[in-house]
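1. Structure for this input, please:
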Amino acid sequence: MKILNLHISEYKNKMTVEYNSFEKKNMSENKNRGDISDCQQNLLDSNQFLFEDSFLRTVLVSFFEAYNPLHIYFLVFFTVLDFFCNISFIVVLSQKELRTSGINLTMIMIALCNFSSVTLNLFDKMLKLLSEETYLRALYNYLENFLNLYVPVMADYLVVQMTFCRVMALYSNSDKWKGRKVAVTISAVLWIFIGMLSSAVLEITEIEKTLTGKYAVTIPDEYIENGCIVFRMSLLFYGILFDIVPLLLLFIFFLLILCKLNSFKAHRKKTMGKSSSSGIENSSRLLQVVLIMFFLVKIPSAAVTIFSAVYMIDYYMFVKKWTFQFIEILLTFNASTSFIIYCIMSSQFREIFVRLFVPESVKQRMQSKIMKNSLVVTTRKMAWQ
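-> As a prediction, this is how the structure comes out:
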């Protein structure tokens, strides 16, 4: 969550990241003035475990020293993959054959959110390299904090909406939950509700002119008074509402889908004596795979978010440097997983994708190869008869 990285580096006049300086600050008698180092009175790592020559520190340092030069290459690869996958995803799902489905319409909005998130992150990195710390740059960062919170959270809640509609379709036997009207109505409510909640992040940040004459996005002093109680509660609120709640809802819906699919299997086996798959089961299985990937990516991110809200100084001093790149790669990779899953599991999606993006000469070669393979298989079957 971008709110957890609110340019803390700009607080060099308020926060010293060295452990000894933090201890000296805690022993100071002047506690009236707000200071971000007051956000946590006692460090979890009070014996400086990660700063000593421990086995864990040696392993972590060795791993990240080996991985760090490769991180930029992984990041560039997944960013390019995200652009291709999400643009292709939107184009394919917008076709007449697919856009009538409520799930596909929701997936288009999720792809738009993923594409926007990747674009914002890429633009932010380019801006850091090319732009000086002017007021316009700080204003962009101020608005970007809101967008980087709003857009990814909206994508998460759209996944919740999609899963909820599938559960209702399974348990009510009503086609209205699979249609576009319900999807548009629920998503419109979510866009407004999540947008209003996310806009509150603009209140806990401000543009400030530093001692060097540069501009930066910082946290107002009133939010870091009294042990940063307001700022920490804000982070905890966002962490629970935007990370934990979607995970809990999706887990409940996931279990409901599994129960209904098992019920379908048992009923069909009892009445028909075979285990052929129905259309609603196939789409539900596709949704299950999407949810599993969502859990694998979002659970580590949610854990880090909650930890950073409760143990803020520990997070920035000890944990962030070990987890930031890992979480960044996970979230970047997750932006392209839906497209890959659809390509693997949906034959109709593959057919439309090939029709739109594969050149005619390549399609003819593919068809010729498929015909040859089918002819070989048929010949072998006839020979064994």
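2. drop to CA atoms for contacts and neighbour counts, all remaining ones
-> OK.
3. So F51 versus R57, what's the distance?
-> As defined by Cα to Cα, to the nearest Å, F51 lies at a distance of 7 Å from R57.
4. scratch that, V167 is what I was asking about
-> As defined by Cα to Cα, V167 lies at a distance of 46 Å from R57.
5. Sequence B follows; please return its structure for comparison with A:
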Amino acid sequence: MDGDDVAYCMPEGPLFQRAYVRVHGYIALLICLLGSAANSVNIAVLSRKEMISSTNSILTGLAVADLLVMIDYIPLALHIYTDICAELNRNSYAWAVYVYFHSIFSQTFHTISIWLTITLAVWRFIAIKFPQKNRTLCNKKNTNIAIAVAYAVCPILCLPIYFAMKIRIIPSKHGHDNTTLNDTDFILNVTESKEPEYAIVMTENEELLTAIFWIYSVFIKLIPCVVLSILSVLLILKMKSSDRRRQKLLKKSAITSNEGEKARLNEDGGKRGGGGGGGRTDRTTRMLVALLGLFLATELPQAIFGLLTAIAPHLFKVCYYAFDSCYLGAGEVMDLMALVGSAVNFVLYCSMSRQFRSTFTRLARKVLPLGTQGEPVTALKA
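-> Coordinates of the predicted model:
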């Protein structure tokens, strides 16, 4: 590492990393526990019979992926970043195997949630842009196929990560092992234990490592962010256009004395708003735009950072490790951003969907011993 490299992110990066890592485990653990509970509720509510729709099926698949990511992260947060399990050997072979598994598993299911979010945006765009074709293109069968494809293809897309890492014995302090580790080795905690200790090490093949960073930053992060940014803008423009058209129709209706003309205008407004229930359609679209905005806020910084690392590999050894841990983009700061994005969907659904709130309330009354069961409500399908 030469003097020019040191100029990047120094010394603020390492100082920040050392300060933040002390509290990261406890913050991440709290988010994972709350997020796991929230996503479990999302699955329970969205899979109810009265909630069945193409949009809610995708949201259910998204909640499953987010839930698995959080459950997988809890042991990591406990074991590495907190003192709760400090007495356990953090460099045992079994733990190295788990970290190896975690690196692949978490990235795979996070990628699944990314592409399901894209599917959700595409489905919504079709619903408001081509309402006549919505029932054909976005029917239940096609939705299930899209979800299945995401769960089948994303593990293949993340397969190169499997070849980027391997488990290696940590060199002995007493000189009995001539093995050397490079700058990209993931050593959790070197101790004086007599038992052999292990580390996750990155491949020495720089071409493979660079290719993996291009896959991670461009195909898994940047392209989805660009696509979602475009779709978000289109959805917002379409909502504004629908609002203006509805306002014009209301003004015409107010000054029209012919009752038949009023009915025709109202019917026309409903059709143009998305096949009936224009206000309901707009509420659903606004909720999804908020969901996409949240996704972009958590994923775009990772995409940009990953792209810069792929363009300038020397940043991987300096800046990337200052803000990341040692296993392929699943570092402390980046992890926290992804976990927050996966955990707050429940709050978003509750705040923006009356149907979700009603179904959740009735489900809670059935499960909890207190309270009385309310009257059933008519499903407000988008």
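6. which position in the first structure aligns with V153 of the second structure?
-> Under the alignment defined by TM-score structural alignment, V153 of the second structure is paired with F193 of the first structure.
7. ok, now T210 of the second structure?
-> With TM-score structural alignment as the criterion, the equivalent of T210 of the second structure in the first structure is R232.
8. With adjacent residues omitted, what lies nearest to the counterpart of I207 of the first structure in the second structure?
-> Using TM-score structural alignment, the partner of I207 of the first structure in the second structure is I167. Closest residue to I167 of the second structure in three dimensions, ignoring its sequence neighbours and counting by Cα to Cα, 6 or more residues apart in numbering: I200, at 4.8 Å.
9. Check the offset of the helix or strand where the match of I207 of the first structure lies from the chain's centre.
-> Using DSSP states H and E, I167 of the second structure maps to strand 165-169. Put simply, strand 165-169 of the second structure sits 28 Å off its chain's centre (Cα atoms, centre = their mean, to the nearest Å).
10. So for it, what gets flagged as buried?
-> By neighbour count, with 16 or more other Cα atoms under 10 Å as the criterion, the buried positions of strand 165-169 of the second structure are 165, 167-169.
11. Neighbour count: V167 and R57 of the first structure, which is higher?
-> V167 (21 against 14; other Cα atoms under 10 Å).
12. where along the stretch 251-382 of the second structure do the helices fall?
-> The residue ranges that make up the helices of the stretch 251-382 of the second structure, judged by DSSP state H, counting those that start in this stretch, are 259-272, 278-311, 314-315, 321-323, 332-343, 345-352, 354-367.
13. matching residues in the first structure for the helix ranked longest in the second structure?
-> Longest helix in the second structure by number of residues, with DSSP state H as the criterion: helix 93-129. Using TM-score structural alignment, helix 93-129 of the second structure lines up with residues 135-171 of the first structure.
14. Please apply the same query to stretch 345-357 of the second structure.
-> The alignment of stretch 345-357 of the second structure onto the first structure (TM-score structural alignment) spans residues 338-350.
15. Give me the contacts around that stretch.
-> Residues external to stretch 338-350 of the first structure that are found in contact with it (Cα atoms under 8 Å, 6 or more residues apart in numbering): 85-86, 89, 92-93, 286, 289-290.
16. burial measure for the residue nearest to I167 of the second structure, as a count.
-> Considering only other Cα under 10 Å, I200 of the second structure is surrounded by 26 other residues.
17. Return the residue of the first structure aligned against G35 of the second structure.
-> Applying TM-score structural alignment, one finds that G35 of the second structure aligns to D82 in the first structure.
18. do N56 of the second structure as well
-> The alignment partner of N56 of the second structure in the first structure, by TM-score structural alignment, is N104.
19. Next, its match: secondary structure please.
-> Reducing the assignment at N104 of the first structure to three states with DSSP: H, G, I helix; E, B strand; the rest coil gives helix.
20. Now do the same for L88 of the second structure: helix, strand or coil?
-> What three-state DSSP gives for L88 of the second structure is coil.
21. Enumerate every residue touching it.
-> H79.
22. could you measure it against L265 of the second structure, distance?
-> Shown here: L88 of the second structure relative to L265 of the second structure, a distance of 71 Å by Cα to Cα.
23. Same question for I71 of the second structure.
-> 52 Å.
24. likewise P155 of the second structure?
-> Note on P155 of the second structure: its distance to L265 of the second structure, by Cα to Cα, is 50 Å.
25. and what of K271 of the second structure?
-> When Cα to Cα is applied, the distance between K271 of the second structure and L265 of the second structure equals 10 Å.
26. more crowded one of the two?
-> Neighbour comparison, K271 of the second structure and L265: the larger count goes to L265, with 18 against 15 (by other Cα under 10 Å).
27. what's the counterpart of the more buried one in the first structure?
-> In the first structure, no residue is matched to L265 of the second structure (TM-score structural alignment).
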